[in-house]
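Student: what shape does this take:
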Amino acid sequence: MKKKIHQLLVFSFLILLSSCSKDAYDDYYERPDSLEPPIYQRLESLGNFKNLLVLIEKAGYKDILGKAGYWTMMAPNDEAFTKYFQEQGITDVNKIDAETAAKIVRYALIYNAFRTEQLSDYQSATGWVTDNAFRRRTAYYDGFVNKTINGESKVIVGANRNGAYAIGDNNNKYISYFTDEHFAAKSLSAVDFNYFYPNAQYSGFNVMDSKVTQADIVAENGIIHEVNKVNLPLPTLEQYLQQNPKYSKFRELLEDHGLVSYYFNQDVTNTYRNYTGKSDNVYIKFYDPTLSFSPNNENYLKQADNDGQSDFYTMLVPENGPLQEFIDKVLLKNYTSLNVLPQYIFRDFINAHMVQNAVWPSKGPAYSNALNENLRFNFNSDIVEAKILSNGFFYGTNKIQKSNLFYSVYTSAYLDPKFTMATRIMNDGSGLKEMISNINTKYTLFLPSDAKLTEMGFGYNATLSTWTYVNPAVGGASATSAIARARLLRILYNGIVQTPNGELNDLSGSGIIRSGDIDLPGEYIKWNNNKLYAAGNEVTGGVPVGIVGYEDQQNGRTYYVDNLLQYSEEMQGLKIKRLSETANSQYLSFFNYLKNSSLYDAVTGKIQGVELGTSYTFVIPNNAAIAKAVTKGALPTSVSPTLQPDKDLVTDFIKAHILVNKTASDDGLTTGEFETLKKDGFGEKIYVLVQSTPGTLSFRDSYLNWAHYIPAQSNNLADRSLIHLVDNYLTYQQ
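Tutor: As a prediction, the model looks like this:
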């Protein structure tokens, strides 16, 4: 009984306490008088947003903006609407339908509240990046669109990633603005603003081409910036292309040749059906993932959630006239129609006109396109139209980007169906494409056709993505795909020659030149009266390479050839042997010592320590120099000695005249000290100094003895090697 009375007293006390503290409780949690009203009410109180308020109600946003949330509103004032009515030919706000009202209101709404000083900062995943932003995501998105695709009506949505789609992302449009802080940080100016908006005035804070007349109007649920123009949602790069017939040729290249696909998506279809009550299937429109970006993607790269605040895309699009001229003169030079061009040509052409960054006009030439080429447009004379769109800068141009791929010696194979095998291997990561398409470096290209490669045993299995090679000279023996590719790659590299001064424009005389470029030297090839020889073509019975035609490109000349510049697969010793067998051969004395030494295999011609596929220079003393070496005791008198010290003397002498990992000629490309096969008594390498200038070649040993090459009998080709006759022998430490 006492317990119950005690509980009743405690309960009565709590009621009394509660009633006494209610006023204090209400005072603590009551909305402060100093707090500004929500955005809707704030616009009402300001008095000059009557038209906008009507549209907010018509768009169904009164309740949203009149209560909670966290927004920035770029709010057009009544003066802005007066101008808009005149432009649209309407009398008042009541003539604006609900759909247009929603566009105006939602595009004016930015997620999250930003004061002026915050709008220039990029919200990165690691924190705010000062003055690095000029865009923000709005509440507006296009959503589902009805399109006729190949004669069939479809409901589609655009990709919201580059080459992909993320469920739950509406692909919201962005709005661009321009502030002094961002312009100063990026070294931009009013010149950049007026390039896009020539009839507007840069004020230091513009939302597109409208001026912010009053900034940082505080509301309970966000920030209002008053603007003097009604801004409608901007089109994407894709939409702008579709709207402008003067760029229809470019759009056809982009959309009608396999770079666009439509894929049914069940999740998106379910959303559409739930939202509309309709039964249509929904397809996502994707662009080829190898393109720099998807022109319908509003989200920039999405490598970070907000990266669209700080950057977006650029597309430079030629008008129909210059593009048609390019199609006729370049793309269709060797093809009957665009429909038969390989798809990679369309990819490359479009990528040549894409930049994965915002290309500001004052800095245009400093940017590179998706092919890593500098932009080759004069932004003062080549741009006929400049637009800021929702996901990028659009530049209409009166010329095409003169891409390396379409104006270099690489083009000769790339745009001709007779050379698809050469093009394929150049494009497969070999590095050949990047090398010979560089229009800043001059090359000569010797190009074999598919027919010739097939005749010589090469092929490509497109189904299995494998190279094939069947040796027509060795009973039809076949090679693995890797070996077949390596063989073809080496042959084609023999036909790529860096020629900065057009050294091979006239092949009527004779000479020798190194293939490849400075960074990756190739093997030597020779020419004589319009016939070419690589080491494999000089083998007994080898067939030279003839010229069947040529064309000049911006970075050199392409010769069309009737044979392959074959590499040699025989040991270098066999070549030295043949050189010794000619009448009155000056190689004979050296070879007599070589063939009787323990270094030489008479069957294969292999010299111990010399391997196929490695670069060598053979410095062969002539008969007089060998006689001198015998007199000086550098060689034994007998070419076939029986005593071991004399045998060792011969072995060391031969090794001292073979340079390892270096092929030296009289072209001035090779100068310095290079190792030989010879090692001293301590196992240390013996080196020879090589001096080369155009037309001269000399070798010096450690005793300062010089051996000079004899031009008429030097520069003999072997596997990755040159064999020279010299007028002296090289000595070495015993």
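Student: please make it C-alpha for all contacts and neighbour counts, starting now.
Tutor: Fine.
Student: who are the neighbours in contact with residue 154?
Tutor: Residue 154 sits next to 146, 147, 148, 280, 281, 282, 283 when contact means CA atoms under 8 Å, 6 or more residues apart in numbering.
Student: so which of those residues is the most crowded?
Tutor: residue 282 (25 neighbours; other CA atoms under 10 Å).
Student: what's the local residue count around residue 271?
Tutor: Neighbour count of residue 271, defined by other CA under 10 Å: 13.
Student: oops, could you answer that again for residue 367 instead?
Tutor: By other CA under 10 Å, neighbour count at residue 367 equals 18.
Student: to check against the first, give me the structure of this:
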Amino acid sequence: MSKILPKFLIVGLTFIFFLSSCRKKEFDDFYGRPENLGDPIYQQLQAKGNFSKFLDCIDKAGYKETLSAAGSWTVFAPTDEAFASYLKDNNLTEVSADLASKIVRYAMIYDGEKVERLSDFFSVKGFIKNSAFRRRSVYYDFVYDGKDNNGNAIKVIAANRNGSYLATDFNNKNITYFLSPYMTFNGLSAADYNFFYPNSAYNGNNIGAARLIDGQQNIVAENGVIHVIDRVLTPPQSIDQYINEKPDYSIFKGLLDKFVTYSLNIDISHRYEVLSGKAANVYAKTYSTLLAFSPNNENYLKVDANDAQQGSYSIFAPTNAAVNAYAQNVLLKYWKKKGVNNLNDLYVVAPDVIKDFVNSHLFTTTVWPSKFATTPNALNDFTTRVAADVVDKQALSNGFLYGINKAQNANVFATVYGNVNLDPDYSVMKQALIYFGLIPALKTPTLRYVVVMIPDVTLRRMGFNYDPFYASAPIRGDLVALKRILQTHIIALGDREIPNFSTGSGILEASNGEYVKYAAGKLISAGTQDSVAVAKQSIPVDSISTTPVNGVAVYGKEALTYTVLNIGKHIEKYGTLTTDPYYYFFQLLNNNIIYTKATGVIQGTVEGVNYTVFIPTNSAIMQAVKDGILPGNVTTGIPTTAPTDGLDVTKVSKFLLYHIINKNTIASDGQKIGQFETLMKNDGGDAAKITVAINTTTSLMLRDVIGRTANVLLNPADRSNVLSNRTVIHQINNYLKYQF
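Tutor: From the prediction side, this is the model:
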């Protein structure tokens, strides 16, 4: 028994050893370091023998261990020749520890990527081909010396979000590259690259001002990938850092500073003390969310964790001379009469103007040099600047900067809305336009308008005002009435020429479908023409501003009001006497079941809806009698204006309703032609139609359902283009015949 046991143990131990050896081999085969995997980045650079200066920087920066150990890095490694050029160009004999740290940390980006993958955006959903031109480097700025809004010296750290700071984010700078897959896919060329780097040759393998050296790309290491470059790269400044150090932009910087706040950050204050050994309060410098982005934010939108790979900011920074010129000619043009002579004072009384001016120069997307005309800014404008206006260009860490010698002429200032926006005498009108959402169209340069200006003094006299202390309802007064009045003062021009308001005459449709007439330097609306005082029946045009890029602003001292009378009352005005042009039509209407005499309401019309009334002449109505269309004496043509027979009453009501177009106002302005529904309907509820066959400023012809025509009488002595309640009334030389 004693002899058997040792033999058994020997066999068992041999089996266990053999089994363990097999398992170790399997483990090593699966998890072990592959034989064909290169050494770590640091050791490979050592072995190549042409990176002594870069390795020296790695040592000084304290990154030897990092680049010799496990990890996943992409390293853009400059050669010794690149360092020799760098030292010569910068009059240096050696690289300091601080500079070494900047060079090394900026040369390292997170995740080991081959060149073929660098143009792909690594999104949360996976790689998106040819949509990336940047990667996050290891380098970030920390606490720096700055000044608060009162000029006091403080310790500052830059915001790492738009409008806020997160202590868990290091605000890493991004390295920008210009690789063929991205450039070609996005329609970019050497010109886009050389705009920023005129002294570097473009070959589609450019990393900032450097180039990837042929045959020395995609060097796979145990802990990442090495790409050899021909220049030493240092971290570029952020937009905020660059503008703050350039005196040429000091005025624009001063405007940016008005949107800056400094907030004490306890976490960073503690971290600073631990790292520096010095106790100090550290303040996060954040820009207001009123601006499109924070110029010191090194991240992008952070909708996706890595979205800075595919997007960056852009800024068109106007020089001091450009800001001053624009301020004097545009921003302060109307404010000078109020004693406001500089932008600081303007910010106090009209901060929204300064906000819009600043934002008009900010772009939340990458504006490539070849894409100026197609990339909208924060106000959704396209830049008015061209390459010839650019006096400075920088590819910075968080976006492109273009220094310009002419300020952006923003649509909020350059269009017809600009006249309201910038003139303090029209502040109530401005706030009301904003409140009612009427601004977007007016500030669109491709949409042409006439805006008739309403002074504050006029609106206040009418009972309207603006009070910002009532946040939910800052516009005081009858809002329904005010909106209707404002819409009457907005006239779309389309492709028409600007009317000759000084000596010409005509009729124009306002944005609410009502019409305004002009003649010999005066404006007329349905409300003004109803005024008892003759002097109030029209508004004299005091002046006209033709500077807007999309139309004109017309100035007067009164408002174009609407009438409170119903349509029938305006027909009655010209239909009471036997000699009146609307006499027979009104008599038929006045005695018909569709009409309410007391109010002037015509059955089928609805408050708030637009109409057009075509009134046949008295002789045309007499012809309708002779033709049996209307009741009356078929020999003389004298109509029976108050028939008692039911069929005759129906004949009259149908005749009247067929001469009223429903839901549309039509005037002799050359704008509307085609088929339109009338108020007359058949038993099935289908509306009878009239066709406007010709419409010019001198001719308006109609056609009924059986092809008969009628012309609107447009001579001055005739009663056409008469303004009523959301309605235009015309006289026609023939009656219109319906048929069902």
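Student: need the three-state assignment for residue 446 of the first structure.
Tutor: What DSSP: H, G, I helix; E, B strand; the rest coil gives for residue 446 of the first structure is strand.
Student: for it, what are its contacts?
Tutor: By CA under 8 Å, 6+ apart, the neighbours of residue 446 of the first structure are 492, 495, 496, 558, 559, 560, 561.
Student: surely the second one touches residue 567?
Tutor: No: no contact is recorded between residue 495 of the first structure and residue 567 when judged using CA atoms under 8 Å, the distance being 10.9 Å.
Student: which stretches in the stretch 51-200 of the second structure count as strands?
Tutor: Taking DSSP state E, counting those that start in this stretch as the criterion, the stretch 51-200 of the second structure carries its strands at 73-78, 108-110, 121-123, 126-128, 134-136, 144-147, 153-158, 174-179.
Student: the first one vs the first structure, average offset?
Tutor: Compared with the first structure after fitting, strand 73-78 of the second structure deviates on average by 1.0 Å (mean CA distance after the TM-score superposition for the first structure).
Student: so what touches that strand?
Tutor: Outside strand 73-78 of the second structure, the residues touching it (CA under 8 Å, 6+ apart) are 51, 54, 107-113, 223-232.
Student: where does that strand end up in the first structure?
Tutor: With TM-score structural alignment applied, strand 73-78 of the second structure matches the range 71-76 in the first structure.
Student: identify each buried residue in the matching stretch, please.
Tutor: 71, 72, 73, 74, 75, 76 (16 or more other CA atoms under 10 Å).
Student: for residue 509 of the first structure, state which of the residues you listed is nearest.
Tutor: Nearest to residue 509 of the first structure among the buried residues of stretch 71-76 of the first structure is residue 74, at 75.0 Å by CA to CA.
Student: longest helix in the second structure, by residue count?
Tutor: If you go by DSSP state H, the second structure has its longest helix at helix 4-31.
Student: and the next helix or strand after that one, what other elements does it pack with?
Tutor: Counting by DSSP states H and E, the element after helix 4-31 of the second structure in chain order, helix or strand, is helix 41-48. In this structure, helix 41-48 of the second structure packs against helix 52-61, helix 64-68, strand 224-229, with contacts taken as 3 or more CA pairs under 8 Å, 6 or more residues apart in numbering; DSSP states H and E.
Student: tabulate those (JSON lines), appending mean neighbour count.
Tutor: Listed next are these as JSON lines, based on neighbours: other CA atoms under 10 Å:
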{"stretch": "helix 52-61", "mean neighbour count": "20"}
{"stretch": "helix 64-68", "mean neighbour count": "16"}
{"stretch": "strand 224-229", "mean neighbour count": "24"}
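Student: closest to residue 719 of the second structure out of those?
Tutor: strand 224-229 (83.4 Å).
Student: which residues touch residue 657 of the second structure?
Tutor: Residue 657 of the second structure neighbours (CA under 8 Å, 6+ apart): 678, 679, 680.
Student: counterpart of it over in the first structure?
Tutor: Match for residue 657 of the second structure (TM-score structural alignment): residue 655.
Student: roughly how far does its match sit from residue 138 of the first structure?
Tutor: 76 Å (CA to CA, to the nearest Å).
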